[in-house]
Structure formats: C-alpha cells, structure tokens
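S.K.: below are the sequence and a predicted model; questions follow.
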Amino acid sequence: MGCMGLGGGWDNNPIATAQIQQAHTVIDTCLEQGINLFDHADIYTLGKAEQVFGQVLAERGDLRQQIFIQSKCGIRIGNDDIVGQYDFSKNYILQQADSILARLNTDYIDCLLLHRPDCLMDIDEVAQALTELKNSGKVRFFGVSNMDRYQMEWLQSALDFPLVANQLELSLSKLDWLNQGVEVNVNTSPFASGTLQYCQQHKVQIQAWGCLSQGLFTGRDISQQSLSVQNTALYVAQLATLYQASKEAIVLAWLMRHPAGIQPVIGTTNPSRIAACVEATQIELSREEWYKLYVMARGQALP
C-alpha cells in the first residue's frame, strides 16, 4: 500500500480529524485484504502522510507489530532558499531517518529506501549512515528506488548487508523495462539493461510504483488517448469479464505474471479499489494473454 494519498494536500494546512479517520480506514481495509506493507516517503504530502499514519499508530498500540513499514528519503523539495535536489549525504540521511521515526511514532522502520539517485553520492558516506542506522536498531533493512543495476552494484560494494528492494516505475504504460530486453541491437532504451536480472539474481524485491497507470486502463476517460491505449483498455475489460475480476486486477496480474516476482505498490485510498486490486493475486494470465497486452500497449509488433 502506497501512502502518498494520506494526510491531505501538499501544503502546510494542519491535519484534520477526517484525514486521521481516512488513514484508519485505509489501514483496516488493507489488513482485511491481506496487505501489511505500507510504503511511505518523507516528502509525501510534505510529511503529513507519515504524521497521520503515526497518529493511527499512537491510537492503536497493537498495530505496529502487525505491519511492515517502509519509507524513503533523499529528495529535498526546493523552496526560496534551496533548489530542488537529491541528497545522500550522511548527515541528511541520519536527520531524515530520525524525522521519519518521529512522525511515524515508532522506534524503528522495517525498511528505508534511498529515493532517487544522488549525482553526488559518496558510497562510503552512505554506507556509514546506513550502518549507523542498522546498528542502532532504527532501521532493519535497506533498499533503493529508481536505481539501475550499476548504481546498485556500486552502492552494494560498500555495504556489509544486502540491499533488499528496488522500487521502479513499471506498468502497462511504462514499458521500457521490457522494451530494453526485446529491443537489444534494435533501439536504445532509457532503461538500463540488466536491472531486472540483477535484482532477480541478488534476490532484491522489485516494487512497482505507478503500476495502475493512474487509471488509464481501468476507467479513466481515454477518448483523447492513442489508439494503442484505447485498444489495451478494451482488452483489459474483456479479460476482466473472462476472469470475473476487476480491471485493476488484470492490470496488476499482468505485472505479477513476470518471473521477477514484481510487487505492486498501489496508491489508491478508495477501499473498494484496494479490494479490487487484491483480486490480482487470484489470477494468472496465460502467455498469450500476457503478450497480447504487452504488444497492444507497445502499439507495435515485437521486432
């Protein structure tokens, strides 16, 4: 469960009672549906997503042991004083980890991800920060987000413990992670070759953000979209009827059919849509159905 939708808007307005109740409802719905991993980031709704979640934890003392909490740090949002940037400096990582813990009202984070690659990353400095957090018990596991295999290999070389997750944008509308494989010696893909294979080889959990394509294939108005999007949405609907499942389930089942064992991170706060997403765990698309969705979404035949 991606928690970016919690806490209200991306503004400085205080948290309202309704937003705390929303967090309770989302958490309860997820647990009822078998979802127990909650994905945060220090920047989500400018910290309010973690803050409202932490309020729920404060009100329900038994909840913390039932769930796995993941958060991310490393993005510094720009303002009048600083330009927007990425920051993996030791002091900043340690500072943000403490801030996350305070907002979440918890003594430890199950997993901390480095949010986006910092061009000025010093791997020894990062390793010192992560090692301190691990040895102190503040963070149990570590991972990355939006990194390719080479960035992961470089960082891993400085660590005495494994990176356990990589969160990437993967969906039917974001296909470069597949295209880079089938278009070898044909085109140059922006997705670094071998990233999925590296994660599989080293048992790194691949997490997919943006996995529902913001409703592009599950009900959003697509009258102005390309023919490939419209055809894909139509086929998703046909498969949903065939499997007697939701459209969301088909879209996620397509991701989960990949042998990399992709874990979707859903961002909806709508209880009925959360339940619709979970139906994906009961569906295994055939090879023909999987490839048909892929080729339709590509908008062109495979090379």
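M.R.: That came in fine, so what should we check first?
S.K.: please make it C-alpha for all contacts and neighbour counts, starting now.
M.R.: Will do.
S.K.: quick check: end-to-end length of stretch 197-217?
M.R.: Its start and end residues considered, stretch 197-217 measures 27 Å (C-alpha to C-alpha, to the nearest Å).
S.K.: which residues are in contact with that stretch?
M.R.: By C-alpha atoms under 8 Å, 6 or more residues apart in numbering, the list of residues contacting stretch 197-217 from outside reads 149, 163-173, 196, 218, 222, 229-230, 232-234, 236, 247-248, 251-252, 255, 260-267.
S.K.: flag every buried residue along that stretch.
M.R.: Residues of stretch 197-217 classed as buried: 198-200, 204-213, 215-217 (neighbour count, 16 or more other C-alpha atoms under 10 Å).
S.K.: give me the subset of these lying in strands.
M.R.: Helix and strand membership here follows DSSP state E; of the buried residues of stretch 197-217, those in strands are Gln205, Ile206, Gln207, Ala208, Trp209.
S.K.: Thr131 versus the third one, what's the distance?
M.R.: Distance, Gln207 to Thr131, by C-alpha to C-alpha: 23 Å.
S.K.: same check on the fourth one?
M.R.: Plainly put, Ala208 is 26 Å away from Thr131 if you go by C-alpha to C-alpha.
S.K.: which strand or helix spans Leu168?
M.R.: Mapping Leu168 onto the secondary structure by DSSP states H and E places it in strand 163-169.
S.K.: what packs against the strand or helix carrying Cys277?
M.R.: Secondary structure assignment for Cys277, by DSSP H and E: helix 271-278. Counting contacts by 3 or more C-alpha pairs under 8 Å, 6 or more residues apart in numbering; DSSP states H and E, helix 271-278 is packed against helix 17-32, helix 247-256.
S.K.: ok and the shortest one relative to strand 205-209, angle-wise?
M.R.: An angle of 140 degrees separates the directions of helix 247-256 and strand 205-209 when computed by axes from the mean of the first three to the mean of the last three C-alpha atoms, to 10 degrees.
S.K.: which strands or helices does helix 247-256 pack on?
M.R.: helix 227-243, strand 263-264, helix 271-278.
S.K.: sorry, back to before: please compute how far the helix or strand following the strand holding Leu168 lies from its chain's middle.
M.R.: Beyond strand 163-169 on the C-terminal side, the first helix or strand identified by DSSP H and E is helix 176-182. In terms of C-alpha atoms, centre = their mean, to the nearest Å, the centre of helix 176-182 is set 19 Å apart from its chain centre.
S.K.: who touches helix 176-182?
M.R.: Contacts with helix 176-182, where a contact means C-alpha under 8 Å, 6+ apart, come from Leu170, Asn187, Thr188, Ser189, Pro190, Phe191, Ala192, Ser193, Leu196, Leu302, Pro303.
S.K.: alongside the first one, take a look at this:
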Amino acid sequence: MNALAIHQHLPTASQIICGCMGLGGGWDQQPINKTHYHQAQQFIETALATGINYFDHADIYTFGKAEQVFGQVLAKQPSLRDQMIVQSKCAIRFDDDSGPKRYDFSKKWVTQSVDGILSRLGIEYLDVLQLHRPDPLMELAELAECLTSLQTSGKVKHFGVSNMNHHQIAYLQSALDRPIIANQIEISLQQLGWLDHGVLAGNPAGEHGNFCAGTMEYSQLNGVQIQSWGSLAQGLFSGRDVSNQAEYIKQTAKLVANLAEQYNTNADAIALAWIMRHPANIQPIIGTANPERIKRCAEASKVKLSREDWYQLYVSARGEELP
C-alpha cells in the first residue's frame, strides 16, 4: 500500500483516526465528571496502544466538552502529547442571539475559535486545523491572512478542510503559500457518492449525485489527504439490527460478516478495510469511544481486500449491478 499523502507533513500519522465526538458526555450543559474523565483516559490509552495516534476534534463536539475532557487527561499525563497528532475543526456556529446556525470563516471567529480550542485542550499548538464546512461568505484574502498569522504564531502547524469539493479547495489554496493537507468528507459503505460520480460518468444515473466529480482525483494529484467521517455508517454493516432495513442492506451486512470470517478478522475491520483499499489511501475516522471496538477497528490496518471482494462489497452496497 502506498504511503498516506499526509505522511510528507506528518510522517508518523496512523492510517486510522480516532474521532473524539463521543467524549465529554452528552450534547448538553451538564459538567464533565469523573466518569467522563476515565472514559477519555481509556479512549486515548487504548488508541495509542493499538497504534492509532491521530485524534480528530471539533470545537462544537459536545459543546466543547470533548476537547475539555481530552485536555484534562493531557494535563495529568503530559507525556501523551508527544505521542499523538491532534487535529480540530472550527467555523460551525450554532444558532444564538446573533443569528441561525451558520458557518463563519471571518478572521475574528477563526482566531478566537483556535484560541478556545487550544485553551480547552491545554496545548500550545494544533498539528492540523480544519475549516469545518464551506462558508459562502468567505473573504479569501482575509481568511488567508488569518491562517498565515495562526501558523506564524505557532498556534497551528498545518491546515485542512472538511466537506469541501475540489473547486473550493483550489480556490482557497490559490491564496495560500502553504499546502492544504487534508479534506474530511463522508465516506462509507452507505455513502457511495464519492465512487458513483466516477463510475457513472456520462451515465444519466449519476445526474443527481451530491458529490463533486473530480474531488478524489484532485486530492491524489495535489497531495490532499482524504479523511472519511461516518466511516462505519453507525454500525449499519457491523452489528446493528438491520431487520427493518432494505434487502440489499441486509445482504451487505451478511457479506461483511462472511468476509470477516474469511479474512480472520471482524466486521468493523472489513468495513474500514473496504475504504482503505482505495488507491487514495483514505484515512478513516472512527467515532466510537468503546475500547473494545477501537481494538477491532485497528485490525483493519492488517487487511487488504482482494479486488473481487472490494467490488463485491461495492455492488452489494449499491443495491444494483454496475452499468
């Protein structure tokens, strides 16, 4: 398997990323307690023990509590920071007295967001800052100045984006003298738009896909690491009850289970290995905070599906044969 594109910037990065959205308790205003702390501690230690050293945050996760409890663990075990790559995202603003839920790439908001992230995590810098979703009111020169200032000050080492197509990435990159190193998009056996746009090129069946054709190719040509969120489709093919699902989903879940037995691994690992088999060497993000499931997911790094098994999963998950 070829090296990850991100390795030229972060050579020690693991191919699997642990998403931190499940930390800090619920999406409420309840304070962090000892149970939340011990969950985060076990989460971090399990990930590192299995070889996963990349952690993905966002300032909105559990209203900031995910970063806060992660920071509490680092405060008590500061040596852990040197063993990990820490990434966070900003720019989503929830509805408040000033307006509805919205996206904000203004210099003021991004700057104060990074300061808040670093404060909650209790660290001096982020390895990667990602802009969470595209802001149609982005002022390119202003944002470029902001990102340059964040890097010059030492608060951010590298920059990425999330949920952007290649046109948006290229436009942002045109104003930066440093590379955009990652793009985080939804990819799983359930979300197939990233593949279908290529496979259905010139086919009317691909007319209404909500994934911009060329994003995968642009990323591979320009060294932009694709990271996948929603990688396990909330366990749809690896243990969730599918009795009320469509027949093709039931069949796909059964196929995943059969392949897990064939490759001497588990269903979560197969679902991730399918993503990782693509030549773009996608970094799947796993959202579980369950230590045992983290261990199961880590096994994906040891699995390389055959071409035939990969296509078998793709066709099954589509629910119909390829054109």
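M.R.: In hand now; what should we look at? None of these values were measured; they are calculated from a predicted model.
S.K.: buried residues, the strand holding Leu168 of structure 1. List them.
M.R.: Neighbour-count burial for strand 163-169 of structure 1, with 16+ other C-alpha under 10 Å as criterion, is recorded at Leu163, Val164, Ala165, Asn166, Gln167, Leu168, Glu169.
S.K.: in the stretch 1-150 of structure 1, which spans are strands?
M.R.: Counting by DSSP state E, counting those that start in this stretch, the stretch 1-150 of structure 1 has these strands, from start to end: 37-39, 68-73, 75-76, 85-86, 109-114, 139-145.
S.K.: equivalent range in structure 2 for the second one?
M.R.: Think strand 68-73 of structure 1. Counting by TM-score structural alignment, strand 68-73 of structure 1 falls onto residues 85-90 of structure 2.
S.K.: distance between the matching stretch and the chain's centre?
M.R.: Taking C-alpha atoms, centre = their mean, one finds the center of stretch 85-90 of structure 2 at 10 Å from the center of the full chain.
S.K.: and Gly267 of structure 1, what's its match in structure 2?
M.R.: Pairing criterion TM-score structural alignment: the partner of Gly267 of structure 1 within structure 2 is identified as Gly287.
S.K.: again with Leu133 of structure 1
M.R.: Under TM-score structural alignment, Leu133 of structure 1 pairs with Leu150 in structure 2.
S.K.: same question, Asp221 of structure 1
M.R.: Asp221 of structure 1 maps onto Asp241 in structure 2 when the alignment is built from TM-score structural alignment.
S.K.: between the buried residues of strand 163-169 of structure 1, which is nearest Gln70 of structure 1?
M.R.: In terms of C-alpha to C-alpha, no member of those lies closer to Gln70 of structure 1 than Ala165, at 10.4 Å.
S.K.: now check structure 2 for the residue matching that closest one.
M.R.: With TM-score structural alignment as the criterion, Ala165 of structure 1 lines up with Ala182 in structure 2.
S.K.: residues contacting that match?
M.R.: With C-alpha under 8 Å, 6+ apart as the criterion, the residues that contact Ala182 of structure 2 are Ile6, Gln130, Phe159, Gly160, Val161, Ser162, Val224, Gln225, Ile226, Gln227.
S.K.: need the max-distance pair from these.
M.R.: Maximum pairwise distance in the contacts of Ala182 of structure 2, criterion C-alpha to C-alpha, is 14.9 Å, between Ile6 and Ser162.
S.K.: out of the buried residues of stretch 197-217 of structure 1, who's nearest Glu183 of structure 1?
M.R.: Distance to Glu183 of structure 1, by C-alpha to C-alpha, is smallest for Tyr198 among the buried residues of stretch 197-217 of structure 1, at 18.3 Å.
S.K.: what does the closest one align to in structure 2?
M.R.: Aligned against structure 2 by TM-score structural alignment, Tyr198 of structure 1 finds its counterpart in Tyr218.
S.K.: if I look at its match, how far off is Pro279 of structure 2?
M.R.: As judged by C-alpha to C-alpha, Tyr218 of structure 2 and Pro279 of structure 2 stand 13 Å apart.
S.K.: for Cys30 of structure 1, what are its contacts?
M.R.: Going by C-alpha under 8 Å, 6+ apart, Cys30 of structure 1 touches Met1, Asn36, Ile274, Ala275.
S.K.: for the spatially closest residue to the last one that is not a sequence neighbour, the count of nearby residues, please.
M.R.: What that stands for is Ala275 of structure 1. What sits nearest to Ala275 of structure 1 in space, not counting adjacent residues and going by C-alpha to C-alpha, 6 or more residues apart in numbering, is Gln33, at 6.4 Å. Close neighbours of Gln33 of structure 1, defined as other C-alpha atoms under 10 Å, add up to 16.
S.K.: Gln33 of structure 1 -> structure 2?
M.R.: Gln33 of structure 1 maps onto Thr50 in structure 2 when the alignment is built from TM-score structural alignment.
S.K.: quick one: that match and Arg296 of structure 2, what's the gap?
M.R.: On the measure of C-alpha to C-alpha, Thr50 of structure 2 and Arg296 of structure 2 end up 10 Å apart.
S.K.: check Gly239 of structure 2 too.
M.R.: If you go by C-alpha to C-alpha, the gap between Gly239 of structure 2 and Arg296 of structure 2 works out to 12 Å.
S.K.: repeat that for Val156 of structure 2.
M.R.: With the distance defined as C-alpha to C-alpha, Val156 of structure 2 ends up 32 Å from Arg296 of structure 2.
S.K.: more neighbours, these two?
M.R.: Val156 (21 against 16).
S.K.: ok, and the closest non-adjacent residue to that one?
M.R.: Nearest residue to Val156 of structure 2, sequence neighbours excluded (C-alpha to C-alpha, 6+ apart): Leu126, at 4.8 Å.
S.K.: counterpart of the one you found in structure 1?
M.R.: Residue pairing (TM-score structural alignment): Leu126 of structure 2 is matched to Ile109 of structure 1.
S.K.: wait, Ala249 of structure 1 touches Ala275, no?
M.R.: No - Ala249 of structure 1 is not in contact with Ala275 according to C-alpha atoms under 8 Å; the separation is 9.3 Å.
S.K.: which of the two has more residues huddled nearby?
M.R.: Between Ala249 of structure 1 and Ala275, counting by other C-alpha under 10 Å, Ala249 is the more crowded of the two (27 against 19).
S.K.: aligned against structure 2, show me the partner of that one.
M.R.: In structure 2, the residue paired with Ala249 of structure 1 according to TM-score structural alignment is Ala269.
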